[in-house]
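1. got a predicted structure plus its sequence, pasted below:
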Amino acid sequence: MTGVASHAVLLAGVVLLAAQLCGCTAYVGRGDGFSVELIHRDHSVKSPFHDPSLTPHDRMLAAARRSTGRAAALARSYAATAGTGSPGGGVAEVISIPPFDFLMYINIGLPPTRMLAFADTGSDLLWVKCSSDGTADHPEAARRAPPRVVFNPSKSSTFGRVDCHSGTCHAFTGTGVSCDAKSNCKYVYSYSDGSETSGVLSTETLTFDDAPGGCVGCRDRPQLQVARFNLGCSTSTKGSFTGDGLVGLGDGNFSLANQLGAATSIGRRFSYCLVPSFVNTPSILNLGARAAVTEPGAATTPLLHSDVDAYLTIALESVRIGVRSLPLPRRARIVVDSGTTLTLLVKELLDPMVEELTRSIKLRRVKSPDKGIPICYDVSRVGETAFGKIVPEVKLGLRGGGVVTLKAENTFVMLREGTMCMALVEVTKGDQGMVLGSVAQQNMHIGFDLDRRTATFASVDCATSYPWPADSSL
């Protein structure tokens, strides 16, 4: 009983802190929450980064290469901070590696400015690119293609700045905060690949339009509107940021779910369902009651308190391929991250997985299109469907007893016509760097309940789970 009471007190404290940080009020069009379309940066024709001259395999290869770069950046980060016990040398507590894979629309201010921001389950701050002086365009907006939207605070009637002496400013967990001459809370967020965003911590009205496929039977698309939402008004970025901003979906106090939970009755929960890259249907992000994962066979596991507050981290209790149980690292934790395409594993776990998978696949090995993804097979004679029947399932045993099954579509990707490559790569420093990437998560409904501190996984067909209109497309 004492443990239950302590847990309840802890949750109440977290919710109270989030409420104090947000200071939000909200209008919710429907009581069951809302849904937002997730746009893949490479595959979707709705993305400004979509290159129609590339084949689907070229686009997948580009996404996979971002993952190998992410693994290298994580290795450099952990090497640089080894033995410090904390992110040293000015490296942010949030160590997601941009660029990210999925985008979502958000409406900032009144009247609203519609912006296309990256969605990131590995960080907690929502920030958008702002005019540096309230009138001039962001310096990078004029230099880099494709053209982007820059938010102008002077044109919004609801824009406010966070005072540097406030509790909200002191609660910020990025690289650091400081005061400017007008007592505004200035922030810096650094990332492990050297990318950085900085600006003024602000408050603004956010408006979300319900996705076309999210509300069954609705005559009008409802909206959710939140006033005094804490966000970063970024006046300077460097490195890999190419969108209008970033929506932090992680586990920190400034995340979208935590602030919406404090401002509304929908709770601190969200879920998403990622369609395979070759399917011409959007992916979806759900918040509120729609985030409940109730499909048959759903596996629930506790969310762990991570070394990085924003990370959505779970524990592996076992990994099985066929009848063989594979050895686990000493602290088998893995971050669930939609922003990384491939799955990153430490050598201790990756090597036996590769050995068991390759032992079962009796096809000719071929040279990979990318040296960072070394294991590839010629499937031109058998086809992708037959190949999927050859590859054994990988069973991930989670703390709490649940099991997540990775099929061939979760462990292999086609990087060239007739060439299937293993979507598992090595992260070379520390088991805390293991990441379950978006390929491993596709065709799963994955939900996070930050009040109950749980993550839930269910195998579904994401393309048919939501009734998108006939004209919806990637």
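-> Here it is on my side, so go on.
2. drop to CA atoms for contacts and neighbour counts, all remaining ones
-> Noted.
3. surely E348 and P329 touch.
-> Yes - assessed by Cα atoms under 8 Å, E348 is found in contact with P329 at 6.2 Å.
4. what sits against the closest residue to C273 other than its chain neighbours?
-> Leaving out its chain neighbours, the residue that sits closest to C273 by Cα to Cα, 6 or more residues apart in numbering is H445, at 4.7 Å. By Cα atoms under 8 Å, 6 or more residues apart in numbering, H445 lies in contact with S271, Y272, C273, L274, V293, T456, F457, A458, S459, V460, C462.
5. dropping in the other structure now:
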Amino acid sequence: MAIPISISRCLFFLLFIATIPSSSSLRIRPSTNSHDTPIASKPRKLAIKLIHRDSILSPYYNPNASPLELTRNAIEASVARARYYNKRIMARRSGAYVINEDAGAPLVPDFLGLAFLANITIGEPASEQLVMVDTASTLLWIQCTPCLTCQRQIPLLFEPLKSSTYSNIPCTPPGTAACTDVGGKCDPTNGCLFRLSYFDRTEVSGNLASEKLVFGTSDDGKVTITIKVFGCAHENRALTSDNQQSGILGLGYDNISLTEQLGGKFSICLGDIHDPNYPHNKLSTLLTLLIFGEGAVFEGDVTPIVSTQDGFYYVTLDGISVGEEKLNIDPNVFKLSSSGQGGTILDTGTTMMTMNRGGYDPLQNKVQSILNGSLQRTDFSIEGIPMLCYNGEVDRDLSSFPAVSLHLAGGADIVLDTHSMFRQVNGVALCMAVAPADNVEGMTIIGAFAQQSYNVGYDIAAGKVYVQRIDCELLES
């Protein structure tokens, strides 16, 4: 197998910036050769256990971090991601989206903004790698040897030369199309290459290859699937070395994404992400949160996927209710425009919800009308954005606060209780866990806080999202 000789380090927040074929071109499916465990007609739960970034199982866990520090980090990261998404859309509209001819997709902001990690097992012999999970990225990539100046990571670097199941995507005739069809660039010496470019001028590059990936199953077993495309990264120009993970697991939709390779179906169940000891972070086979393929959990109410533009999962937000009162909001403020701006996406990679101003202002006004008579306002701002905050405690002072319902098209609702709607920032202050978008055309992002206590199933081929409020532990009962 050809592996580049000139290599350096590896960055941890993904994004290509070149042409990738549309999902309508090449449809990659899992291999079903005799050496693989096929995805049978009977649903198999191909599961990867998620680790919240602030949980006790995370290498980033800081037992001394204050609620204020955690909240500030969550808000800063969420606002930064929202700003990045809007810039990414603007860049695409202006034609600046494609900047080179190597494999690429849109750029991802600071990895600190990503909410979840996962341990994956790849290769033969098996190599465990820790990756960030990002619904705004598409490629699965990890650091590989040889890599002279890779960033620090907790697992050992993946060694493709020692894996009997690793194979570079070919570039010699008649295999050239195999590389270009997945957005790679053929190099006569080094094979099918990819390069990820970032707005901050950092880059990561390496080989596109195929490899075996091992999944856990709900019956405590294992199943091995051949992944036809993943990135084996050998070179990186990173701005920071304070990283622990091996790479990125992209859940965005594209023909090279793991999501598409495993049948265009997956589901995620999120528990109480405020609690670092919540069981969904423990290595129990009964609490698998990220499930791929036919075994994904599709239950509850259904709302249509209106677009997968840029790999995002756009849905239609029809309105918002606080208690029994539906707010006076023009539903068009949440819709994706013909120019590709605005819209509403589901994104577990963004921690807090950010909302188009046309919806945020009426929601903020309603919350103020309920709380102003009983709690005292307190000033709190992040990145120049004033947050709606009060002196008080969520459990003590908001026990009677009405539920906030996000009404999705088709009759599906995501209902925010007080722990999804508010965040305790310190011992004496709480803030609404929704931040305004920067402008009236801004995207609305339904993030991880809003999706707590929900299983969300994505059937992309059918154009449907299933939403079910449930304790994640009950999914396997």
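-> Nice, I can see it. The structure presented is a predicted model; accordingly, all values stated were derived computationally and were not measured.
6. select from the contacts of H445 of the first structure every entry located in helices.
-> Within the contacts of H445 of the first structure, no residue falls in helices by DSSP state H.
7. turn those into JSON lines, including neighbour count and distance to P153 of the first structure.
-> JSON lines is the format used below for those (neighbours: other Cα atoms under 10 Å; distance: Cα to Cα, whole Å):
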{"residue": "S271", "neighbour count": "23", "distance to P153 of the first structure": "31"}
{"residue": "Y272", "neighbour count": "27", "distance to P153 of the first structure": "31"}
{"residue": "C273", "neighbour count": "26", "distance to P153 of the first structure": "34"}
{"residue": "L274", "neighbour count": "28", "distance to P153 of the first structure": "34"}
{"residue": "V293", "neighbour count": "22", "distance to P153 of the first structure": "38"}
{"residue": "T456", "neighbour count": "22", "distance to P153 of the first structure": "39"}
{"residue": "F457", "neighbour count": "24", "distance to P153 of the first structure": "40"}
{"residue": "A458", "neighbour count": "23", "distance to P153 of the first structure": "42"}
{"residue": "S459", "neighbour count": "20", "distance to P153 of the first structure": "43"}
{"residue": "V460", "neighbour count": "20", "distance to P153 of the first structure": "42"}
{"residue": "C462", "neighbour count": "21", "distance to P153 of the first structure": "38"}
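8. to which residue of the first structure is T165 of the second structure aligned?
-> Structural correspondence for T165 of the second structure with respect to the first structure (TM-score structural alignment): T158.
9. okay, now G83 of the first structure: neighbour count?
-> 10 (other Cα atoms under 10 Å).
10. just give me the match in the second structure for it.
-> Using TM-score structural alignment, G83 of the first structure pairs with S94 in the second structure.
11. which of the contacts of H445 of the first structure sits closest to A62 of the first structure?
-> L274 (18.0 Å; Cα to Cα).
12. the second structure: which residue goes with V94 of the first structure?
-> By TM-score structural alignment, V94 of the first structure lines up with P106.
13. isn't that match right up against D254?
-> No - if you go by Cα under 8 Å, P106 of the second structure and D254 don't touch, sitting 11.4 Å apart.
14. just the helices in the first structure please.
-> Going by DSSP H, the first structure shows helices at 2-22, 56-81, 167-170, 256-263, 347-360, 383-390, 408-411, 438-441.
15. now the fourth one and helix 2-22, what's the angle there?
-> If you take axes from the mean of the first three to the mean of the last three Cα atoms, to 10 degrees, helix 256-263 of the first structure sits at 90 degrees to helix 2-22.
16. now for the closest residue to V319 of the first structure other than its chain neighbours: which residues touch it?
-> Spatial nearest neighbour of V319 of the first structure, chain neighbours left out: L396 (4.8 Å); criterion: Cα to Cα, 6+ apart. Contacts for L396 of the first structure were tallied using Cα under 8 Å, 6+ apart; they are L316, E317, S318, V319, R320, V403, V404, T405, L406.
17. okay, now the closest residue to the last one other than its chain neighbours: neighbour count?
-> Spatial nearest neighbour of L406 of the first structure, excluding adjacent residues (Cα to Cα, 6+ apart): V394 at 5.0 Å. By the other Cα under 10 Å criterion, the neighbourhood of V394 of the first structure contains 21 residues.
18. V394 of the first structure matches what in the second structure?
-> Aligned partner of V394 of the first structure by TM-score structural alignment: V404.
19. from I48 of the second structure, how far off is that match?
-> Relative to I48 of the second structure, V404 of the second structure is positioned 31 Å away (Cα to Cα, to the nearest Å).
20. swap in S453 of the second structure?
-> The value you get for S453 of the second structure to I48 of the second structure, if Cα to Cα is used, is 18 Å.
21. repeat for D417 of the second structure
-> Relative to I48 of the second structure, and taking Cα to Cα, D417 of the second structure is found at 27 Å.
22. okay, the two: which has more neighbours?
-> I48 (23 against 18).
23. pretty sure that one sits against S218.
-> No - the pair I48 of the second structure / S218 is not scored as a contact, 10.5 Å apart, by Cα under 8 Å.
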